[in-house]
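A.B. asks: Sequence first, predicted model second:
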Amino acid sequence: MKNLTKHTFLYRISHWGLTGIAIALIGWLSVACETSDVNRVFEGPYFVRFTDTLVTYKESYSQPVSIQVHNVGPILNEPITINYTVSGTARAGRDYTIQSTEGKVVIPANKSTGNIVLKLINNANNILESQSLTFTLTSVTPSTLQVGFGQNNIVGKQLTFVIQDDCLFGGTYTGTQRYGAQTATVRDIQITSTDCKNYLLSSWNLGIPFLSFDAQRPTLTFIDNGDNSLTVPSQTNPELGPTDKIAGTGAWNPKDRRITLNLQFTLALNSGKDTTLTYTQTYTPQ
């Protein structure tokens, strides 16, 4: 300090003082803003919206599909009625049907959600394309609510539903096989394909006696010959022995879409001899 002039010393004191005041002021404003944001209470308006904005299903999905609309706000002790429109390339009666009240969805009193129920129609024609539906919420009752939120209330106002075409045999099946007087039935067996010619069956274990566990789900490939007949090419499987093979033939019934497989299992025995087991299985669309 002894090397500073009186003028320089006073200047620095003044400068430091103003800087401190500025820093304190900025800190106070920051705290004030944070406190204001924390204490801010949402004052509405409350709104209804689609829970999702994009949903995709294959046309072979056999169960009803629920499209959810929910109330973003306090649960009301009266029903909420929401009107909607449907547009898009998917065709009503050919690609889908609406099983709930068309054009209207209701959130019941004391509930927070309601559903539009859609049922897909499997018109598989081996043309792998997609159709879509656009659901748009248009109005809501009571009038204390609004449709969607954000700029122009666009958020949550629309939902796009994509229906993916599936191959002729694609879908979910119930498999059945008889053993003498007994019948084994297994649900939710998937059949898939990427080219509509070669198919993958998710499990042929319909209570097969020589498999150790029902939980084993061995796969199987088969070929569509294009004339309602099927070929099961000779193939091995991890659930079989390394030298065991499975092959066979099959058919598809265009009336009920049921698939029948005549399977032959060639099992190599320890004695050096092979034994052949034959089973007929049917797969019915769910």
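C.D. replies: Arrived safely, thanks for sending. Since this is a predicted model, take the numbers as computed values, not measurements.
A.B. asks: going forward, measure contacts and count neighbours with C-alpha atoms only.
C.D. replies: Fine.
A.B. asks: contacts for stretch 63-79?
C.D. replies: Judged by Cα atoms under 8 Å, 6 or more residues apart in numbering, the contacts made with stretch 63-79 from elsewhere in the structure are 46-52, 105-120.
A.B. asks: Can you give me the end-to-end span of it?
C.D. replies: In terms of Cα to Cα, to the nearest Å, the two terminal residues of stretch 63-79 are separated by 27 Å.
A.B. asks: in it, what counts as buried?
C.D. replies: When burial is assessed from 16 or more other Cα atoms under 10 Å, stretch 63-79 yields the following buried residues: Val65, Ile67, Gln68, Val69, His70, Asn71, Val72, Ile75, Pro79.
A.B. asks: can you check stretch 144-156 too?
C.D. replies: Buried residues in stretch 144-156, counted by 16+ other Cα under 10 Å: Leu145, Gln146, Val147, Gly148, Phe149, Gly156.
A.B. asks: end to end, how far does stretch 243-263 reach?
C.D. replies: 17 Å.
A.B. asks: after whatever helix or strand Leu29 lives in, next one along is what?
C.D. replies: Here Leu29 sits within helix 6-39, counting by DSSP states H and E. Tracing the chain past helix 6-39, the next element assigned as helix or strand by DSSP H and E is strand 47-50.
A.B. asks: in terms of contact count, name the helices or strands touching that following strand.
C.D. replies: Strand 47-50 makes packing contacts with strand 65-72, strand 146-147 when contacts are defined by 3 or more Cα pairs under 8 Å, 6 or more residues apart in numbering; DSSP states H and E.
A.B. asks: Gln286 is nearest to which of these?
C.D. replies: When those are compared for distance to Gln286 using Cα to Cα, the nearest one is strand 65-72, at 14.5 Å.
A.B. asks: Near the residue nearest to Ile107 when sequence neighbours are not counted, how many other residues are there?
C.D. replies: In space, Ile107 comes closest to Gly114 once its chain neighbours are excluded; the distance is 4.4 Å by Cα to Cα, 6 or more residues apart in numbering. By the measure other Cα atoms under 10 Å, the count of residues near Gly114 is 21.
A.B. asks: Take this one as well and set it beside the first:
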Amino acid sequence: MKDQTTYKQSGKQYTSHHWLVTLLMVVAVGWVSGACEEDHDLNRTFQGPYFVRFTDSTLTYKESYSQPIAIRVHNVGPILSQPITINYSVSGTAREGKDYSIVGTKGTVIIPANKSFGEISVKLINNANNILDSQSLTFTLTGVQPNTLQVGFGTGEVPIGRRFTLTIKDDCLFGGFYTGSGVVAGRTATVPNVEITSTDCKQYTLSNWNIGLINFVVVGNSTLFGFNAEKPALIFTDNGDNSLTVPSQANDALGTNGALSGTGAWNPRNRQITLNLQAKVRIGMTSNSVTTYRDTTLLFTQTYTPQ
């Protein structure tokens, strides 16, 4: 018969059987405790109340953005079979009627029956004056019907989702999106969403001057561009007297030794920009296996109308 291992601690003796029993008791207690905690977690449920909130907390747009801006308010909870009417207030440094306007009824947004969100529609007013600054517009939810809902989540000073801020960035005089048009080969071509940008309100970048130029024949069947998808940019300068200058500039679209230049004008009444462009291209002519090159200047006029 083997001897049991004996341990001494504080004057007491313990056998290996004592340690085994103690270990099993610890494991059992831990299992019961874990099971209770797991059961407790499974029984956790949201006690409400459900609430409405702004979907976003901030958005930023340039004042030259011409499309209505949708500020969304949504219902965090079951979709209701009745409309939800939400009241809001407006504050900030932006001036109504000069920097922005609210489309529809100011101060109220409705989530239609059986829908999860409604929208406040804001239209920016482009009063570009070459003074680059920013204004803010803050919307705060103030009440909701039915009153079983609340505005924002939480009970702090400003519940989550109760407030939304729209930042309106000033733009340069010619900044924004335009529709370009021009007559090429007897046909009028138009291209929307041509963007004009500037960082100093003196030199501007126009994002695409390929206005129907796939129909502009240079020589034979060769055209200036092969696809409408080609979007060459150009740079022009504001002379400060409603006249514009397109300085001579290299352009990949015109090939080696090609250059683009021209003049232009801005109409302060309708804010249209007209560009008279000159594109210098080098044409290769092959005869009897001998290729000769000559420079040719192409002239075309384009008009850009604010969207």
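C.D. replies: Perfect, I can see it now. Since the structure is predicted, the reported quantities are computational estimates derived from the model, not experimental observations.
A.B. asks: buried sites along the helix holding Leu29 of structure 1?
C.D. replies: Buried positions in helix 6-39 of structure 1, judged by neighbour count with 16+ other Cα under 10 Å: none.
A.B. asks: again with stretch 85-94 of structure 1
C.D. replies: Within stretch 85-94 of structure 1, the residues that qualify as buried are Val86, Ala90, counting by 16+ other Cα under 10 Å.
A.B. asks: likewise stretch 47-61 of structure 1?
C.D. replies: Under the neighbour-count criterion of 16+ other Cα under 10 Å, stretch 47-61 of structure 1 has Phe47, Val48, Arg49, Phe50, Thr51, Asp52, Lys58, Glu59, Ser60, Tyr61 buried.
A.B. asks: Which part of structure 2 matches that stretch?
C.D. replies: Per TM-score structural alignment, the counterpart of stretch 47-61 of structure 1 in structure 2 is residues 51-65.
A.B. asks: picking up where we left off before, just tell me which of the helices and strands packed on strand 47-50 of structure 1 ends up closest to Ala268 of structure 1.
C.D. replies: Between Ala268 of structure 1 and these, the tightest spacing by Cα to Cα is seen for strand 65-72, at 46.8 Å.
A.B. asks: Once aligned, what mean separation remains between that closest one and structure 2?
C.D. replies: Strand 65-72 of structure 1: mean distance to aligned residues in structure 2 after superposition is 0.3 Å, counting by mean Cα distance after the TM-score superposition for structure 1.
A.B. asks: Name the nearest residue to Pro233 of structure 1, ignoring sequence neighbours.
C.D. replies: Beyond its immediate neighbours in the sequence, the residue positioned closest to Pro233 of structure 1 (Cα to Cα, 6+ apart) is Ala247, lying 5.3 Å away.
A.B. asks: Correction: the previous question concerned Thr185 of structure 1.
C.D. replies: Take Thr185 of structure 1 and drop its neighbours on the chain: the residue closest to it by Cα to Cα, 6+ apart is Thr176, 4.5 Å away.
A.B. asks: and that neighbour, what pairs with it in structure 2?
C.D. replies: When the structures are aligned by TM-score structural alignment, the residue of structure 2 matched to Thr176 of structure 1 is Ser181.
A.B. asks: Check the gap between that match and Pro247 of structure 2 for me.
C.D. replies: When Cα to Cα is applied, the distance between Ser181 of structure 2 and Pro247 of structure 2 equals 21 Å.
A.B. asks: Would you mind telling me which of the two has more residues around it?
C.D. replies: In terms of neighbours (other Cα under 10 Å), Ser181 is the more surrounded of Ser181 of structure 2 and Pro247; the figures are 21 against 15.
A.B. asks: which residues in the stretch 101-250 of structure 2 form helices?
C.D. replies: Listed in chain order, the stretch 101-250 of structure 2 contains no helices at all (DSSP state H, counting those that start in this stretch).
A.B. asks: next one: the helix holding Leu29 of structure 1 to chain centre, how far?
C.D. replies: In this view, helix 6-39 of structure 1 has its centroid 56 Å away from the chain centroid, taken as Cα atoms, centre = their mean, to the nearest Å.
A.B. asks: what's the neighbour count on Val217 of structure 2?
C.D. replies: Look at Val217 of structure 2: counted by other Cα under 10 Å, it has 15 neighbours.
A.B. asks: ok, now which ones touch it?
C.D. replies: Applying Cα under 8 Å, 6+ apart, the residues contacting Val217 of structure 2 are Thr223, Leu224.
A.B. asks: One more: Phe54 of structure 2?
C.D. replies: By Cα under 8 Å, 6+ apart, the neighbours of Phe54 of structure 2 are Ile71, Arg72, Val73, His74, Gly161, Arg162, Arg163, Phe164.
A.B. asks: Likewise for Tyr57 of structure 1?
C.D. replies: In this structure, Tyr57 of structure 1 makes contact with Phe161, Val162, Ile163, Gln164, judged by Cα under 8 Å, 6+ apart.
A.B. asks: corresponding residue for the third one in structure 2?
C.D. replies: This means Ile163 of structure 1. Checking with TM-score structural alignment, Ile163 of structure 1 has Ile168 as its match.
A.B. asks: tell me the contacts of that match?
C.D. replies: Thr60, Tyr61, Lys62, Glu63, Ala94, Ser134, Gln135, Ser136, Leu137.
A.B. asks: with those in mind, which one is nearest to Arg294 of structure 2?
C.D. replies: Of all the contacts of Ile168 of structure 2, the one with the least separation from Arg294 of structure 2 (Cα to Cα) is Lys62, at 45.1 Å.
A.B. asks: wait, doesn't the closest one sit right on Cys172?
C.D. replies: No: the pair formed by Lys62 of structure 2 and Cys172 falls short of the contact definition of Cα atoms under 8 Å, at 9.7 Å.
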